[in-house]
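Asker: Dropping the sequence and predicted coords here.
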Amino acid sequence: MMRWLACRIPPPLLALLCAWGMALAARRWPQWPLSLPEGVSLVVSGGLLLLAVWLEGSAVWAFVRRRTTLSPLQPQRSSQLVVSGFYRFSRNPMYLGMLCLLLAWGMWLGQAVALAGPLLWGLWIDRLQIVPEERALRARFGDAYAAYCQRVRRWL
């Protein structure tokens, strides 16, 4: 497949490109609006935005506290295995936060076609970012990481 792309594109940049594509798609195909009662998409997008900020902030803070790398392009440089905070429930709260941001953006755009963006981004991240990261972390932390993977799901 496209393994040569694994861990090559920073996920925040990929999310930004995806958000741009979502806006273009929503403008190009406006005939498929989300059929929600008035104000619901605004409330849902606001809630998702708050959830995303909380997930991202707490995940980054956990890495900063443990003094390990935040670089998703070099997972092999991790110095600590972070398993506290939201990492007790998800192995990827940063990516979960970015997914929530994209979902919030899609809801705010109000077009069903825009919701394809988070789905495509999630598939890309799952296959071309998370799987290679997990291989690197398993090589780096061995049994401790394997046990963590048994306890905690990849997404939720």
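Answerer: Now that the structure is in, tell me what you want to look at.
Asker: all contacts plus neighbour counts: C-alpha atoms, from now on.
Answerer: Noted.
Asker: the longest helix in the protein is where?
Answerer: Assignment by DSSP state H gives helix 40-66 as the longest helix of the chain.
Asker: quick one: secondary structure of residue 154?
Answerer: Using DSSP: H, G, I helix; E, B strand; the rest coil, the secondary structure recorded for residue 154 is coil.
Asker: for comparison:
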Amino acid sequence: MKIKIPPPLVALIFAGTCYLLAKYLPVGEFEFFGREALMYVMFGIGVVIVLIALFQFFKKKTTTNPLNPEKASSLVVSGIFKYTRNPIYLALLLFLIAFALKLGNAFNTVILAGFVYYMNHFQIRHEEEALTKLFGKEYKLYLKATRRWF
């Protein structure tokens, strides 16, 4: 199955769902000391992760296009990729967490879980299959050594 929705657009769709839920669900609002600070921390960590990951892709001169993982020219397994196989998706999740914190509705955690489910089943699985075909045993060893998210 070829993925047709770019992951940043998927994240925007889930963010829109979070917004609608927070706006129209009459329950679930929350507030706690440090919520706004935590929101900025989550967003900031996401920005740092995305920049590091993109730098490593460009350094290895390989594709950053998640819609065509079969076009990867090299396997990136060092740096941030030593700790997470999907740092850009992790960053998107951190952005969604930051947005959910801004909205302040506890039920948005369900939407965040839906994002992780969607990415695991409809994006990451496709990428892993393509990269296994492309890089074989080297990629299989990487799969065993490094966690999918963190």
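Answerer: Okay, I see it. Since we're looking at a predicted model, the values are computed, not measured.
Asker: Any idea what the TM-score comes out to?
Answerer: Superposed pair, TM-score by TM-score structural alignment, normalised by the length of structure 2: 0.95. Supporting alignment: 150 aligned residues with a CA RMSD of 1.2 Å.
Asker: residue contacts, the spatially most central residue of structure 1?
Answerer: Nearest to the mean C-alpha position of structure 1, by CA atoms, centre = their mean, lies residue 95 at 2.0 Å. Residues in contact with residue 95 of structure 1 (CA atoms under 8 Å, 6 or more residues apart in numbering) are 11, 125.
Asker: Which strand or helix spans the counterpart of it in structure 2?
Answerer: When structure 2 is aligned by TM-score structural alignment, residue 95 of structure 1 is paired with residue 89. Using DSSP states H and E, residue 89 of structure 2 sits in helix 87-103.
Asker: Would you mind getting the average deviation of the helix or strand following that helix from structure 1?
Answerer: The C-terminal neighbour of helix 87-103 of structure 2 among helices and strands, as given by DSSP H and E, is helix 108-118. Helix 108-118 of structure 2, aligned to structure 1 and superposed, deviates on average by 1.3 Å (mean CA distance after the TM-score superposition for structure 1).
Asker: what's helix 108-118 of structure 2 aligned against in structure 1?
Answerer: Helix 108-118 of structure 2 covers residues 114-124 of structure 1 once aligned (TM-score structural alignment).
Asker: just how off-centre is the matching stretch within its chain?
Answerer: Stretch 114-124 of structure 1 sits 10 Å away from the centroid of its parent chain (CA atoms, centre = their mean, to the nearest Å).
Asker: Now do the longest helix of structure 1: which elements does it pack against?
Answerer: With contacts taken as 3 or more CA pairs under 8 Å, 6 or more residues apart in numbering; DSSP states H and E, helix 40-66 of structure 1 sits against helix 93-109.
Asker: And residue 42 of structure 1, what's its match in structure 2?
Answerer: That one, residue 42 of structure 1, aligns with residue 36 by TM-score structural alignment.
Asker: I'd like to know how far that match sits from residue 83 of structure 2.
Answerer: According to CA to CA, to the nearest Å, residue 36 of structure 2 and residue 83 of structure 2 sit 27 Å apart.
Asker: do residue 4 of structure 2 as well
Answerer: Noted for residue 4 of structure 2: a distance of 27 Å to residue 83 of structure 2, by CA to CA.
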